[in-house]
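Asks: Following is a predicted model, sequence given first.
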Amino acid sequence: MRTSNNLIGLVNFITFLLSIPILGGGIWLSNRANSTDCMRFLQWPLIVIGISIMVVSLAGFAGACYGNKFLMWLYLFVMFFVIAALIGFIIFAYAVTDKGSGRFVMNRRYLDYYLGDYSGWLKDRVTDDGYWGQIRSCVRDSGVCRKMGRRLHGVPETPLMFNFRRLSPVESGCCKPPTECGYTYVNETMWIPGGDMIGPNPDCMLWNNDQRLLCYQCSSCKAGVLGILKQSWRKVSVINIAVLIILVIFYVIAYAAYRNVKRMDNDEPAGEARMTKSHPSHFEI
């Protein structure tokens, strides 16, 4: 019985440690929201799941240390639903980021982003007028476009150098006009109309060199936000899948150990009764 309790305690302690990367993923997304994608609704399910695993693991660990079968049972009961919630979150994250990616541009290292390449719940969420107003303000206030400037040995970046930069989806979609619009590069966030400026893309008319406007109203900016959301969610989901597999394995181990504790508890009274019957404590005279 002591061996089973020790095993349950060890499993709960490791489960507690596994809650740290899940919680850390939620906090990382929260920090990303402050600087790039400005989406503040995905990190909370992760944070809640991480804290839940942490608290439940501590309860199970205490139950194993003090031999409290109720806390052990509570750990198994609640952890089942936490694992189910984590599975649901992973499926949801992959489902809403299934479509859409940047397009390759000839003679460019960066990608261009188009809203038409995305679809589904996440696109509807981002493009909602009321919600997009908050995202646009957040992206602008984060200074992500202002921070794009680079100098090489004190010399400003040339158009050729800019063309071969790797830009984040937000930098590409919100801080410069779409490449097909034919604007001429002045610096990272200032472009002048070229000979082939007017194209079929409505964003060509929305670009503005005013640093408060740039392309924050462009569909390409919305696509850029969707693009960086996809990158962030997929990175976190990979970690969550690895943690989920380990959690399931440890859950099965803890369940088997708990069943062993119950079986031994049920066998112990019967064993004591047999010992009492075989070795009476007094003799009849």
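Replies: Okay, I see it. Note that the structure is predicted; figures quoted are calculated from it, not measured.
Asks: contacts, neighbours, all on C-alpha from now
Replies: Will do.
Asks: okay but Gly224 is in contact with Cys174, surely?
Replies: Yes. Proximity of Gly224 to Cys174 meets the contact threshold set by Cα atoms under 8 Å, at 7.0 Å.
Asks: Compare those two and say which is more crowded by neighbours.
Replies: Cys174 (31 against 28; other Cα atoms under 10 Å).
Asks: and the gap between the more buried one and Ala93?
Replies: Remark: distance between Cys174 and Ala93 (Cα to Cα, to the nearest Å) = 24 Å.
Asks: likewise Gln217?
Replies: With Cα to Cα as the criterion, Gln217 and Ala93 are 26 Å apart.
Asks: Likewise for Ser30?
Replies: 16 Å.
Asks: Next: Lys147.
Replies: 29 Å.
Asks: Looking at the two, which is more packed in?
Replies: More crowded of Lys147 and Ala93, by other Cα under 10 Å: Ala93, with 19 against 11.
Asks: tell me the secondary structure for the more buried one?
Replies: helix (DSSP: H, G, I helix; E, B strand; the rest coil).
Asks: And for it, nearest residue in space, chain neighbours not counted?
Replies: Trp233 (6.5 Å; Cα to Cα, 6 or more residues apart in numbering).
Asks: here's the one I want to compare it with:
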Amino acid sequence: MRTSNHLIGLLNFLTFLLSIPILGGGIWLSSRASTADCLRFLQWPIIVIGASIMVVSLAGFAGSCYRNNFLMYLYLWAMFLIIAALVGFIIFAYVVTDKGSGRPVMNKVYREYNLNDYSGWLEQRVSSNSYWPKIRACIRDSKVCAKMRRTIGGVPETADLFYLRKLSPIQSGCCKPPTECGFEYVNETGWNPGVGLVGSNLDCNRWSNDQQQLCYDCDSCKAGVLASVKKSWRKVSVVNIIILIILVIVYVVACAAFRHNKRIDNDEPYGETRMEKEQPSRMHF
């Protein structure tokens, strides 16, 4: 009995430790939302799951230490619901970030992003009139475009050097016009219309050299935000999958230990069924 309680206590301590990287992933997404992704509602599910695992693990640890079967029973049910919620969140994260990726540009290292490559719930959420003004203001206030400026000897870097840079999705989509517009490079956030017709992309008319506007109203900016969110969520999802596998193993072992404790509490000899205990055979060999 004491060994089983120690095992359950150890498992709960392990799940408590596992809750830390889950909670850390949610906090990391929250910091990304403040500095880059600007989608503040996305990190809360994983923060809630991480905090729930932490609280439930402490309850299970207390139940094992004080041999409280009621707390252990609640712990097992709560952990089952948490595992189910984590599975659902991982599936949801992969589904809503399944489509869309950067398009390569000839003679340039950075990629460009097209809103038509994205669809579904997340794209509609980002593009909606209720959310995009807040996201746009967040991107502008984060100074992400101003931070991409570089000078060499007090002079802005040349176009050839700029084309060799690996820009983030938001930098590529929000801080410069699409390449197909045919704009001429002045500096990282300054572009002049080239000779001839401007491309048919509506973003070509949305671009402005006003540093408070740039391409913040462009579809390419919305696509850049979606690509940035996809990248962040995929990183967190990999960690969550690993933790989910460990949680399932811990849960199975905890269930076995809990059943073993109940057998001992019912005074059942190991390996002997309840029916054999109540109706023992008369002959034993």
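Replies: The structure has been received and is ready for your questions. All figures in this text were calculated on a predicted structure; none of them were measured in a lab.
Asks: In structure 2, what sits opposite the residue nearest to Ala93 of structure 1 in the alignment?
Replies: Alignment note (TM-score structural alignment): Trp233 of structure 1 maps to Trp233 of structure 2.
Asks: Starting from the host helix or strand of that match, tell me the next helix or strand along the chain.
Replies: Applying DSSP states H and E as the criterion places Trp233 of structure 2 in helix 219-265. For helix 219-265 of structure 2, the following helix or strand on the C-terminal side (DSSP H and E) is helix 274-278.
Asks: In structure 1, what stretch matches that next one?
Replies: Against structure 1, helix 274-278 of structure 2 falls on no residues (TM-score structural alignment).
Asks: gap between the aligned partner of Leu111 of structure 1 in structure 2 and Gln43 of structure 2?
Replies: Correspondence of Leu111 of structure 1 to structure 2, assessed by TM-score structural alignment: Arg111. Counting by Cα to Cα, the gap from Arg111 of structure 2 to Gln43 of structure 2 is 26 Å.
Asks: tell me the centre residue of structure 2?
Replies: Trp233 (3.1 Å; Cα atoms, centre = their mean).
Asks: I figured that residue hits Ala93, correct?
Replies: Yes. Using Cα under 8 Å, Trp233 of structure 2 makes contact with Ala93 at a distance of 6.7 Å.
Asks: what about the residue lying closest to Asn201 of structure 2 once chain neighbours are set aside, how many neighbours?
Replies: Residue nearest to Asn201 of structure 2 in three dimensions, not counting chain neighbours: Cys181, with 7.0 Å by Cα to Cα, 6+ apart. Around Cys181 of structure 2 there are 19 other residues, counting by other Cα under 10 Å.
Asks: give the contact list for Cys181 of structure 2.
Replies: Val198, Gly199, Ser200, Asn201, Cys204 (Cα atoms under 8 Å, 6 or more residues apart in numbering).
Asks: switch the cut-off to 7 Å
Replies: For Cys181 of structure 2, the contacting residues are Val198, Gly199, Asn201, Cys204, by Cα atoms under 7 Å, 6 or more residues apart in numbering.
Asks: ok, now Leu247 of structure 1?
Replies: Thr15.
Asks: Map it across to structure 2 for me.
Replies: In structure 2, Leu247 of structure 1 lands on Leu247 (TM-score structural alignment).
Asks: same check, this time on Trp44 of structure 1
Replies: Checking TM-score structural alignment: Trp44 of structure 1 goes with Trp44.
Asks: Can you tell me, leaving aside adjacent residues, what's nearest to that match?
Replies: Closest to Trp44 of structure 2 by Cα to Cα, 6+ apart is Gly26, at 6.8 Å.
Asks: Now which residue in structure 1 aligns to Phe61 of structure 2?
Replies: That one, Phe61 of structure 2, aligns with Phe61 by TM-score structural alignment.
Asks: re earlier: now the helix holding Trp233 of structure 2 on structure 1. Mean distance?
Replies: Helix 219-265 of structure 2, aligned to structure 1 and superposed, deviates on average by 0.4 Å (mean Cα distance after the TM-score superposition for structure 1).
Asks: Tell me which residues touch the match of Phe61 of structure 2, please.
Replies: So Phe61 of structure 1 contacts Gly9, Asn12, Phe13 (Cα under 7 Å, 6+ apart).
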